[in-house]
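Asker: Would you be able to build a 3D model of this:
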Amino acid sequence: MRTLPLLFSYRRCPYAIRARLALWQAGVTVQLHEVSLRDKPAELLRLSPKGTVPVLQLPDGTILDQSLDIMRWALAQHDPDGWLQVAPMAEMLALIARNDGPFKQLLDRYKYAERHPERSAAEWREEAVHTHLSALEARLQAHPCLFGAHGSLADMALLPFVRQFAQVDRAWFDATPALPALRAWLQRGLDLPLFAAVMAQPDRSAAI
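Answerer: Next up is the predicted model:
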């Protein structure tokens, strides 16, 4: 039996980033396996045939292959800043669902606009702002984090996706007058020592 949880991850994947944020925040030590998406290890596919990251195998053999499940499991072990208690769980999960559903679809179309020529990249971007980001902006105009003064499960679950959106056209994102509060929120998240820690290049000697 393994003594540490085994985490299959990919450094830049937003789903994997959110899982690592919660695991590192909770102080959960894992055996980290950085996956090459072009050469997925057989062990990953055995544990989770869908072949996406993150996947966490607990020492008792339990498999968690959804990023939000990994976040909630980790924070159930230790939640030093109360990410799970900042707001009602149903409200946080509803906001995360809008991020993971409609917004993620538009983000992919914006990022890979050449694969979706029915609209221009700018049109996909504007729909993403209208559908999701403008509502986040309104929240953040009222307080520094999505549910008040303190970071929450929702803040950390959404942060990697807003980061990915910003990186598609950083010059536009940095200049747009439509999202100043969201821009400041993103930068505060990126400046966290926790975020720097989870984005550090993994030690490949830990790979199985």
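Asker: drop to CA atoms for contacts and neighbour counts, all remaining ones
Answerer: Noted.
Asker: ranges for the helices of the chain?
Answerer: 14-26, 42-47, 67-77, 89-98, 104-111, 121-128, 134-142, 153-168, 170-175, 180-190, 193-198 (DSSP state H).
Asker: Rebuild those as JSON lines, extending it with distance to Ala207.
Answerer: Formatted as JSON lines, those follow (distance: least, CA to CA, whole Å):
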{"stretch": "helix 14-26", "distance to Ala207": "16"}
{"stretch": "helix 42-47", "distance to Ala207": "11"}
{"stretch": "helix 67-77", "distance to Ala207": "19"}
{"stretch": "helix 89-98", "distance to Ala207": "30"}
{"stretch": "helix 104-111", "distance to Ala207": "29"}
{"stretch": "helix 121-128", "distance to Ala207": "37"}
{"stretch": "helix 134-142", "distance to Ala207": "37"}
{"stretch": "helix 153-168", "distance to Ala207": "24"}
{"stretch": "helix 170-175", "distance to Ala207": "33"}
{"stretch": "helix 180-190", "distance to Ala207": "26"}
{"stretch": "helix 193-198", "distance to Ala207": "16"}
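Asker: Distance to Val35 and mean neighbour count added to those, as CSV?
Answerer: Listed next are the helices of the chain as CSV, based on distance: least, CA to CA, whole Å; neighbours: other CA atoms under 10 Å:
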stretch, distance to Val35, mean neighbour count
helix 14-26, 11, 24
helix 42-47, 9, 14
helix 67-77, 15, 19
helix 89-98, 25, 14
helix 104-111, 21, 20
helix 121-128, 29, 18
helix 134-142, 32, 17
helix 153-168, 18, 20
helix 170-175, 27, 13
helix 180-190, 23, 18
helix 193-198, 15, 15
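Asker: Leu6: neighbour count?
Answerer: 21 (other CA atoms under 10 Å).
Asker: Next, the structure of the following sequence, for comparison with the previous one:
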Amino acid sequence: MSSAVNTATPILYSFRRCPYAMRARMALFYAGCALDIREVSLKEKPPHMLACSPKGTVPVLICEGGRVIDESLGIMRWALALNDPDDWLLANDPQAQRDIGALIEENDHVFKRHLDHYKYAVRHPEHSQEHYRDLGAVFLQTLEERLQQRTFLTAEHVTLADIALAPFVRQFCYVDPDWFWQSPYPRLRAWLQRFLESALFMSVMTKPLLGR
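Answerer: I've put the predicted structure just below:
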């Protein structure tokens, strides 16, 4: 995080297909935040975005008053601190909060690495694409087992965990959809299908204009 010029309406620099940006947009939309969403061309990143967040990755949120949040999970928690009508944070359940944190940690630091190797297997010729898929499928099995116990990952309603993880499971699915939709994870497949058909997801996947 850093500081930036004051802005009357929060600015979100985003990239439509980025899973980190997806989950940030969903939390902001759910919380009812008014936003100036600026779609980024990864080949020509806006100078203002780079001035605010030199690392050059999306999402980047520039809040009223100039505060900059350039991590997706930080943006999600910022939005939910403003408004969380359906209790995505499970505010009165500390154990569930730790559970959510552990799931997101594994997704972001273990599953994401296997996902990248699976998706871009040609860049990692040390092993076959199927090998990388099998490594990622360990996490899919973990999620499947959770969904055998409840409707969503940590509760009987959507929580931060579901929204934080679903864009990455979606990306894993789209590497080889035929494999995924016939995979031995029926509960996970149904969970992802509900997510893809949800009004929340569809609302944040419209194509905005490129940012300034």
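Asker: so where is stretch 161-171 of the first structure in the second structure?
Answerer: The alignment of stretch 161-171 of the first structure onto the second structure (TM-score structural alignment) covers residues 168-178.
Asker: meant to ask about stretch 180-200 of the first structure, not that
Answerer: Counting by TM-score structural alignment, stretch 180-200 of the first structure sits on residues 186-206 of the second structure.
Asker: Same question for stretch 102-118 of the first structure.
Answerer: Using TM-score structural alignment, the residues of the second structure aligned to stretch 102-118 of the first structure are 110-126.
Asker: Once you drop chain neighbours, what's closest to the residue nearest the centre of the second structure?
Answerer: The centre of the second structure sits closest to Arg23, judged by CA atoms, centre = their mean, with a distance of 3.3 Å. Of all residues beyond its chain neighbours, the one nearest Arg23 of the second structure is Ala164 (5.5 Å), with distances taken as CA to CA, 6 or more residues apart in numbering.
Asker: any idea how far Gln193 of the second structure is from the aligned residue in the second structure for Leu23 of the first structure?
Answerer: Here Leu23 of the first structure is matched to Leu28 in the second structure, going by TM-score structural alignment. In this structure, Leu28 of the second structure and Gln193 of the second structure are 22 Å apart, going by CA to CA, to the nearest Å.
Asker: and Val86 of the first structure, what is it in contact with?
Answerer: Phe147, Gly148, His150, Gly151, Ser152 (CA atoms under 8 Å, 6 or more residues apart in numbering).
Asker: rerun at 7 Å
Answerer: Phe147, Ser152 (CA atoms under 7 Å, 6 or more residues apart in numbering).
Asker: now Leu7 of the first structure
Answerer: Going by CA under 7 Å, 6+ apart, Leu7 of the first structure touches Val30, Gln31, Leu32, His33, Pro54, Val55, Leu56, Gln57.
Asker: Residue in the first structure paired with Pro47 of the second structure?
Answerer: Using TM-score structural alignment as the criterion, Pro47 of the second structure maps onto Ala42 of the first structure.
Asker: Which one, of the helices of the first structure, ends up nearest to Met1 of the first structure?
Answerer: helix 42-47 (15.0 Å; CA to CA).
Asker: residues in contact with the closest one?
Answerer: Gly51.
Asker: Tell me roughly how far that helix lies from the second structure on average.
Answerer: Helix 42-47 of the first structure differs from its equivalent in the second structure by a mean of 0.8 Å after superposition (mean CA distance after the TM-score superposition for the first structure).
Asker: Name the residue most distant from the centre of the second structure?
Answerer: Of all residues in the second structure, Glu126 has its C-alpha farthest from the mean position, at 28.3 Å, by CA atoms, centre = their mean.
Asker: so how far is Gln95 of the second structure from that residue?
Answerer: Glu126 of the second structure is 40 Å from Gln95 of the second structure, by CA to CA.
Asker: what's the neighbour count on the closest residue to Gly27 of the first structure other than its chain neighbours?
Answerer: Using CA to CA, 6+ apart and skipping residues adjacent in sequence, the residue nearest Gly27 of the first structure is His78, 7.3 Å away. Using other CA under 10 Å, His78 of the first structure has 15 other residues around it.
Asker: Just tell me what His78 of the first structure corresponds to in the second structure.
Answerer: For His78 of the first structure, the residue aligned by TM-score structural alignment is Asn83.
Asker: Ala31 is in contact with that match, correct?
Answerer: Yes. Using CA atoms under 7 Å, Asn83 of the second structure is in contact with Ala31, at 5.0 Å.
Asker: contacting residues around the counterpart of Phe8 of the first structure in the second structure?
Answerer: Aligned by TM-score structural alignment, Phe8 of the first structure pairs with Tyr13 of the second structure. Tyr13 of the second structure makes contacts with Ile37, Arg38, Glu39, Val40, Val58, Pro59, Val60, Leu61, as judged by CA under 7 Å, 6+ apart.
Asker: Distance check, the third one against Ser2 of the second structure.
Answerer: To tie it back to what came earlier, the one meant is Glu39 of the second structure. Taking CA to CA, one finds Glu39 of the second structure at 21 Å from Ser2 of the second structure.
Asker: So if I had to pick from the two, which one is more boxed in?
Answerer: Using other CA under 10 Å as the criterion, Glu39 of the second structure and Ser2 rank with Glu39 on top: 21 against 12.
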